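The sequence isn't on hand, but the structure is:
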């Protein structure tokens, strides 16, 4: 059996699952657009995830999402940031456990 391409890309099963879930959301949100089709091809293993890096639509939605996250992070207090880090680590640990990693 060949290795999951997203695991090969991320180097980690939990990170690959997180990426898979995020890509599914992108595919669903853009189902009727070429971007949605491209992401579905990546998820099906018929295209390389690196192909998304050269897609201008993917770059735009990624940049928009990163800007929103950056603004949200900047608005947090140091205590809230610490809590968000803790929650993120717990979420990834839960994914590890769920996946049997």
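Perfect, thanks for sending it. In this text the structure is predicted, and so the values were computed from the model without any measurement.

C-alpha from now on. contacts and neighbour counts both.
Noted.

element containing the residue nearest the centre of the chain?
By CA atoms, centre = their mean, the chain has its centre lying nearest to residue 19, at 3.0 Å. Using DSSP states H and E, residue 19 sits within helix 13-29.

just checking, what packs against that helix?
helix 5-10, helix 34-43, helix 78-99 (3 or more CA pairs under 8 Å, 6 or more residues apart in numbering; DSSP states H and E).

Next, the angle helix 34-43 makes with it.
For helix 13-29 against helix 34-43, the angle by axes from the mean of the first three to the mean of the last three CA atoms, to 10 degrees is 150 degrees.

so which of the helices and strands packed on helix 13-29 is the most packed in?
Counting by mean count of other CA atoms under 10 Å, helix 34-43 has the highest mean neighbour count of those, with a mean of 19.

Go through the following helix or strand past that helix and flag the buried ones.
As assigned by DSSP H and E, the chain's next helix or strand after helix 34-43 is helix 56-75. If you call a residue buried by 16 or more other CA atoms under 10 Å, then helix 56-75 has these buried ones: residue 58.

next up, a second structure to put side by side with the first:
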């Protein structure tokens, strides 16, 4: 099972009404085909109701568990919403300073 699949499976514990897991590894230095190191997640869940942003992130870190280690997932961009906040808005990721340069 890929890291992406494992992350999706673990985030299901938050009972999301919307979940996106995007492998953004190709936009970072040291990328090679199949590398899984940088991810972005968009999680919409009632379980975030009444929580501050840092508490929402902590719930996601807890769900991801040991997947978040330098030898596995190096970076995780988190966008956590309760259903009333989620409007399908764009959550763009910044360019990495070490991204492979196109010629």
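That came through, no problem. Just so it is clear, the model here is predicted, and its values are computed rather than measured.

Can you calculate the TM-score here?
The TM-score (TM-score structural alignment, normalised by the length of structure 1) is 0.28; 52 aligned residues with a CA RMSD of 4.6 Å.

For the residue nearest to the centre of structure 1, give me its contacts.
residue 6 (CA atoms under 8 Å, 6 or more residues apart in numbering).

Then residue 56 of structure 1?
Contacts of residue 56 of structure 1 by CA under 8 Å, 6+ apart: none found.

I'd like to know how far it sits from residue 95 of structure 1.
31 Å (CA to CA, to the nearest Å).

Where does the nearest residue to residue 79 of structure 2 once chain neighbours are set aside sit, in terms of helix or strand?
Spatially, and ignoring its direct neighbours in sequence, residue 79 of structure 2 is nearest to residue 42 (4.7 Å; CA to CA, 6 or more residues apart in numbering). Counting by DSSP H and E, the element that carries residue 42 of structure 2 is strand 38-44.

So which other helices or strands are in contact with that strand?
strand 18-23, strand 75-81.

so which of those is the most packed in?
Ranked by mean neighbour count, these are led by strand 75-81 with a mean of 18 (mean count of other CA under 10 Å).

got the angle for that one vs strand 18-23?
Counting by the same axes, to 10 degrees, strand 75-81 of structure 2 lies at 160 degrees to strand 18-23.

one step back: between the strand holding residue 42 of structure 2 and strand 75-81, what angle do the directions make?
10 degrees.

which element follows strand 38-44 of structure 2 toward the C-terminus?
Past strand 38-44 of structure 2, the next helix or strand by DSSP H and E is helix 53-64.

So which bits of that next one are buried?
Result for helix 53-64 of structure 2 [16+ other CA under 10 Å]: buried residues 56-57, 59-61, 63-64.

hang on, the earlier thing: dump the helices and strands packed on helix 13-29 of structure 1 to CSV, plus distance to residue 61 of structure 1.
Converted to CSV, those look like this (distance: least, CA to CA, whole Å):
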stretch, distance to residue 61 of structure 1
helix 5-10, 20
helix 34-43, 10
helix 78-99, 22
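
mind checking which of these is nearest residue 26 of structure 1?
Closest of the helices and strands packed on helix 13-29 of structure 1 to residue 26 of structure 1 is helix 34-43, at 6.7 Å (criterion: CA to CA).

Against which helices or strands is that closest one packed?
Using 3+ CA pairs under 8 Å, 6+ apart, the elements in contact with helix 34-43 of structure 1 are helix 13-29.
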